[in-house]
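> Quick one, fold the following:
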Amino acid sequence: MSVAAANSWFSGLFSSGGATSSHSLSSHRLFCASRRPYLLSASKPSKDVNQNPVKGKPKKLLSKSEKEKEAVLQKFPSISRDGSSLSNADGRSTWNKTGRSQLTSYKSSGLPRKGNKGLLVDSTKQLVETGNLQDAAFLNAVVKVYCTHTAPDYSLPWQKQRQYTSTGSAFMIGQGKLLTNAHCVEHDTQVKVKRRGEDTKYVAKVLARGVECDIALLSVEKEEFWDGAEPLQLGRLPNLQDAVTVVGYPLGGETISVSKGVVSRIEVTSYAHGSSELLGIQIDAAINPGNSGGPAFNDQGECIGVAFQVYRSDDVENIGYVIPTTVVSHFLEDYERNGKYTGFPCLGVLLQKLENPALRACLNVPTNEGVLVRKVEPTSQASSALKEGDVIVSFDNVRVGCEGTVPFRSTERIAFRYLISQKFTGDIADIGIIRGGQFMKVQVVLNPRVHLVPYHIEGGQPSYLIVAGLVFTPLSEPLIEEECEDSIGLKLLAKARYSMAKFKGEQIVVLSQVLANEENIGYEDMSNEQVLKLNGTWIRNIHHLAHLVDSCKDKYLVFEFDDNFLVVLERESALAASTSMLKDYGIPSERSPDLLEPYVDSIVENEGAMDQHQFGDSPVTNSEFGYDGLLWAAWAQSNRTHYCNSTRPIRSPELGLVKAELSLIRPSDEF
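This is a model prediction of the structure:
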């Protein structure tokens, strides 16, 4: 019955011309891919006077370029002399916005040449049709990824959700390593990879996972997996209108897939998985679920990036995104330097553009440049060097424009944060500022941003504490997503969206739910409420709360929530009842393993400073960065649809477990 319902749901989604209904553009937007058959059309071989000269006429002499082309044809016999395939499809069926089937022909792409140093190409050589690259060596470096995921249950943090599987793409980069997207192996319990044309899957290990840049590094220990393998080489950053070829294993079939397009735009882009903003390449080539983690090539056969997400909206078409090689190289160098991924640093300030002449005059800025520091994050190193009201006019001697942009290549400009993303954790930046009309230079140590409400949980399992049936856990974006924004409440949601961490390790601790018992009579209906104090002490994080409970000697445990709401428990009676309650609800432990470690107080500031729970004073959204429709194009055959307070997988006998999720990006002026 569930299969029939799923098939009915899929057919309903693509009915009425295939247009997406308006309600699908909500925060839990739905996107799924339906399998469509390939349109096979065998191309006939063309007659060539050089190959079959007409009887009685002399054979035509070949020029130098024609001789090179003939050599290519001898090396790749499946490519015909008119550029078409002799025995394979020269096109495939795509499903456009109106629901009609259209034939998309593959266009040109570079032809690689083998060498003893990886992938060596010559841009002057004759290009061939993309649809005829089935024998190209660099395609053999692209593998299919099979991942089994077991995600935490953030509403019931002592357990995990039911496992599901997905497929994606990856490619070889040498030294026994593969690159793919971080979201392809998120919450992985098993990762396997399979090479093109083989039927053996090999177990892979995740070495590093970069959430912000959506890149993961894999390794395969079995030596036979690497027999005859030629790793890909990373190419340069492409230019606008450069041809790009996306290779991977998307929905629609089991074999490798190739799609062709051009580079449409290069700018700082919102990354859906990490909710970060890094350099991105926009292309118009088809990127579908399963393409994620696959490489994108230029016409010379060089890898220019990693496919990872698409933009879905009724108002746009064919907008896909590729992680450029500059970001990939930063990730790999970070891993080589530190033996692990440490993240992309940030400056830790909120900025305002200085386009208005009166504003510049008021701040004593003589030229049409610079951006205003309107807030400094307390946890950043910039708090010791920068102040509110400073105007940043240069970063490492690069002038910053009044729109927050800096020169990029020859005739382009790019967002100021691009320069910051080129740095590594612990690097020092020289910043030129105007303070009180006086120019000066300061130095700032760059570190990754401290998120008050994290987008991903380190270690994969959320922390929790149960006291007499009261379930406490830190607020996180996955918890908000599971619980549904409506059940969180506007006030708590505003804190989650706009508050800043005042010190490293600060968390918003919430009472997730109450497990009904005679010890907590009258509190059963409470859920998703922030707890502020225990017996008059401000709570810094979930570990601090556990420490306060363990060290309490008072008769009562008095929990204070927003709006002065109180929960009072008799301490000895509540703690004594916890053991039987855990048994009744089948919970293995009253707290997560990380809370069993001794609590170390890292706060040196006066505790009176904790009595300042400000919120609503951080970044203001700007339509210029309004990427609220980004949807990662991956999790082939593993997309799930999110319902309020639950997650239900939709099954299809043809596609397996399908997950559709829209990741909202919070636009900001954060640097």
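
> When you work out contacts or count neighbours from here on, use the C-alpha atoms and nothing else.
Fine.

> Let me see the contact set for the residue nearest to Leu475 when sequence neighbours are not counted.
Excluding the flanking residues, the one nearest Leu475 by CA to CA, 6 or more residues apart in numbering is Ile508, at 5.5 Å. Shown in contact with Ile508 (CA atoms under 8 Å, 6 or more residues apart in numbering): 452-453, 474-475, 530, 540-541.

> To compare with the earlier structure, here is another sequence to fold:
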Amino acid sequence: MHAMTFAALFALASAAAPPWDAVVRIEVAAVAPSYMRPWEKAAQQRQGGTGFLVDGRRILTNHHVIENAVDIRLSKTGNSKRWRARVVAMGPDVDLAALEVIENADEFFADLTPVAWSYELPPLQSRVTVRGYPLGGNAQSVTEGVVSRVDCKNYRLGATSSISPGRSLVVQIDAAINGGNSGGPAFDASNRVIGVAFQGIDGAQSIGYIIPALLARTFLTAVVSAPKFRLADVPFRIQHLENRGLRRYLQVPDRVTGVVVSAPNDVITHLDGVSVGDDGTVPLRPGERVSLDYLITSKVHDAPTELSILRYGRSLTLRAQLVPLPPPLPRWHDFDCTPEWVIIGGLVFSPLTAPLIEDASSGGVRSYVHDIFTREVGAKNGFNTEPAREVVVLLDVLNGGDVNHGYEAEGWKVLTHLNGQAVESLAGLYFLWQQATRDGAAFLEFGFGGGTERKIVLEQAAPG
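Here you go, the predicted model:
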């Protein structure tokens, strides 16, 4: 009896695939758009990363691994064959994407088992193993380290980092995360996935970041019903409440902590029953505090949220179901925007988007780009106060004839009117232009608001 039981257990253990067999290599052919010259595209490039099998025959990876992909191929450990795949869900807010195999899927999944997830944040100093396919070789790579810190981080980098939905939980580890590791799993000592590798810091040693399993599972749950995932936005901007004069002005008792949100100067003291510190942090675990943002950005959409506030000494409770808010600008290429343009008499107009800002800032942020971004986003505290309006900018003047001779591109200008009528979107601009043409308007007068910009007037048709 004992021999049979041992044999059965041994056979079962031998048949079970090790968890790292679920880790696959991703090879991508990508074509990046150009938002500065929206009718053009960049040359095709090769990029790669790592993914791993999760329930539902999906491969989880980073969004930046498959960004701009025109062809995706997967390969397994110890197998030279490539299988075609496609993106079926994406969440650029959390840098995650899900893939499905689109040919010979049964063959691909025959000897693979989905990973097992960890359902708690890893303790500090606990062991972590990162598996993936970094640069420098074709075989699967293994790096080990420990959990150094759990914190909150803005997942959006670059010139438009301020338009992110809010900061989200991130786990810092000292195991190496190099180019190609992105999208790979990080395992704990029990071979459970505690997160998804997604970022290192150039020039820094032993600092890597993984997306916690909590966020990855939230993403996978949400995209079952909708292929595009967005975080619930943090619906307020805070000011620390550490100044004694400010506390007295707002009638905050000495033992009460919290943060200030403007209009009407409410003080948030608790979020979902969790006490908020004067510096905007909340307890995560004993001895650890992180930004209060994570209590919102870790939630699935429509989850109930409760705010306890003080309004000039009076206690109030606000309850709501938080959802993604209209962003101040479209945030992501091929998610909520694509390159669009209208050319009228050599004047190139395009919507103002975050990818356009990033494209224009690739060699450093130009002053006119910074000015427009500050006016359209920064002055509104990062919120979209006019969701029906699409900001249209004059990108360039393509000289080459009498019609626009004498007009030169002097940096971007926000278009506000055409022949005295308000421009609310690029489609609206096109409609007004066509209407003026049908009505036989002799001139097109482009207004750029403020009264200080030089006007641009084009003659519709040369005199006979």
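
> Assuming the best superposition, what's their TM-score?
Once superposed, chain against chain, the TM-score is 0.87 (TM-score structural alignment, normalised by the length of structure 2); 433 aligned residues with a CA RMSD of 2.5 Å.

> and the gap between the residue nearest to Leu475 of structure 1 and Thr473 of structure 1?
For Ile508 of structure 1, the distance to Thr473 of structure 1 under the criterion CA to CA, to the nearest Å works out to 9 Å.

> re the thing from before, if I look at the counterpart of the residue nearest to Leu475 of structure 1 in structure 2, how far off is Val423 of structure 2?
Under the alignment (TM-score structural alignment), Ile508 of structure 1 maps onto Val391 of structure 2. With the distance defined as CA to CA, Val391 of structure 2 ends up 9 Å from Val423 of structure 2.

> Mutual contacts of these two, please.
Contact criterion CA under 8 Å, 6+ apart; residues shared by Val391 of structure 2 and Val423: Leu415.

> so who does the residue nearest to the spatial centre of structure 2 touch?
Closest residue to the average C-alpha location of structure 2: Asp93 at 2.6 Å, with CA atoms, centre = their mean. Asp93 of structure 2 sits next to 155-156, 164-165, 229-231 when contact means CA under 8 Å, 6+ apart.

> Which of those are retained in structure 1?
Contacts from the contacts of Asp93 of structure 2 that recur in structure 1, judged by both residues aligned by TM-score structural alignment, their matches' CA atoms under 8 Å, are 155, 164, 230-231.

> so which of those residues would you say is closest to Ser275 of structure 2?
Proximity of the kept ones among the contacts of Asp93 of structure 2 to Ser275 of structure 2 (CA to CA) peaks at Leu231, which lies at 22.6 Å.

> Provide a list of residues in contact with that closest one.
When contacts are taken as CA under 8 Å, 6+ apart, Leu231 of structure 2 is in contact with 93-94, 165, 297-301, 323-324.

> sorry, back to before: ok, the contacts of Ile508 of structure 1 in structure 2: which stay?
Shared with structure 2 under both residues aligned by TM-score structural alignment, their matches' CA under 8 Å, the contacts from the contacts of Ile508 of structure 1 are 474-475, 530, 540-541.

> from those, which ones fall inside strands?
474, 530 (DSSP state E).

> want to throw the kept ones among the contacts of Ile508 of structure 1 into JSON lines with distance to Tyr311 of structure 1 and neighbour count?
As requested, those are exported to JSON lines (distance: CA to CA, whole Å; neighbours: other CA atoms under 10 Å):
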{"residue": "Pro474", "distance to Tyr311 of structure 1": "31", "neighbour count": "24"}
{"residue": "Leu475", "distance to Tyr311 of structure 1": "28", "neighbour count": "29"}
{"residue": "Gln530", "distance to Tyr311 of structure 1": "35", "neighbour count": "21"}
{"residue": "Arg540", "distance to Tyr311 of structure 1": "38", "neighbour count": "21"}
{"residue": "Asn541", "distance to Tyr311 of structure 1": "36", "neighbour count": "18"}
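
> Mind jotting down where the strands sit in the stretch 251-400 of structure 1?
Assignment of strands within the stretch 251-400 of structure 1 using DSSP state E, counting those that start in this stretch yields the ranges 257-271, 276-283, 295-297, 303-311, 320-324, 349-353, 371-376, 391-395, 398-399.
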